[in-house]
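1. Can you look at this prediction? I've put the sequence above it.
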Amino acid sequence: MFNNQDMIKEFIALYRTQTPIDFKKIEIAVIEQQFQKICDAAHHIKPTMEYIGASHIKDALQEMEMLAQENKEFSIIQNEFETLKSHFTELFMELEQYETSL
């Protein structure tokens, strides 16, 4: 895979298609203030961040999951989500640029 540009492009395209769908589940759960749904969605998407080396986003998802498990004040969860959202935006811009460069 490492030297196969077509396979790398396919992986990135799949990642850029599926991950926003999964991220939207977190966003909806935050809007609805559903602790368990936040937990489940963050837990689901967390391992995929390691696939592309986005450990800082994995850590932020872990934090979201923990805050939701502990039923922390929702303003804290919302603040964490906004930070996470900006990380996702940056990640997807970088992925798009990388995909274009291949």
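-> Structure received.

2. all contacts plus neighbour counts: C-alpha atoms, from now on.
-> Fine.

3. can I assume residue 99 is in contact with residue 9?
-> Yes: judged on C-alpha atoms under 8 Å, residue 99 makes contact with residue 9 at a distance of 6.1 Å.

4. For residue 26, see how far away residue 70 is.
-> Shown here: residue 70 relative to residue 26, a distance of 16 Å by C-alpha to C-alpha, to the nearest Å.

5. Put this next to the first one:
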Amino acid sequence: MQDNRDNHPLDLSYLTEIVGHDPEFMIEVFETFTEQTPFYMAELEDALAKKDWKRVAECAHKIKPTFTYVGRGDVKDFVQLIENGARKQENLPHVAEQIASLNSLIDKIYQQIERTIVEVKLKYKL
């Protein structure tokens, strides 16, 4: 299952629906994601380290929609699992493993975003 998420491409249909074919705004959304996600993840990891499961759930809830904007609805669904596990305080060791997996996924998404920004700039001659 993890491998499937690792290789999942960005789906820009939702972003295109929101911003139209405005390449500069698309790039801005991608850059905002790459700038803000480390803060969200630091907050999530801090809550995990403190075993503050309510806060883990809140942090997961907060970061969840950002994956839709960058075309990774599959990761949004994965974060929903983290949120649910933390909120219900079920299988907490698995929640910790999922957060570690999320970090790895985010690194892959950053790479996808970098490539997509280059493609958008080439396509629209920016």
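-> Nice, I can see it. Nothing here was measured: the structure is a model prediction, and the numbers come from that model.

6. Show me which of residue 70 and residue 26 of the first structure is the more surrounded one.
-> The neighbour comparison of residue 70 of the first structure against residue 26 (other C-alpha atoms under 10 Å) goes to residue 26, with 26 against 11.

7. Show me what the more buried one aligns to in the second structure.
-> Aligning on TM-score structural alignment places residue 26 of the first structure opposite residue 44 in the second structure.

8. What of residue 63 of the first structure?
-> Using TM-score structural alignment, residue 63 of the first structure sits opposite residue 81 in the second structure.

9. How about the contacts made by residue 63 of the second structure?
-> With contact taken as C-alpha atoms under 8 Å, 6 or more residues apart in numbering, residue 63 of the second structure is in contact with 37, 40.

10. could you check the distance from it over to residue 121 of the second structure?
-> Residue 63 of the second structure sits at a distance of 27 Å from residue 121 of the second structure (criterion: C-alpha to C-alpha).

11. give me every residue that touches the equivalent of residue 34 of the second structure over in the first structure.
-> Residue correspondence to the first structure (TM-score structural alignment): residue 34 of the second structure is matched to residue 16. Taking C-alpha under 8 Å, 6+ apart as the contact definition, residue 16 of the first structure lies against 92, 95.

12. element containing the match of residue 26 of the first structure, please.
-> Following DSSP states H and E, one finds residue 44 of the second structure within helix 23-49.

13. Then residue 82 of the second structure?
-> Element membership of residue 82 of the second structure, judged by DSSP H and E, is helix 73-88.

14. can you check residue 81 of the first structure too?
-> The secondary structure element spanning residue 81 of the first structure is helix 74-101 (assigned by DSSP H and E).
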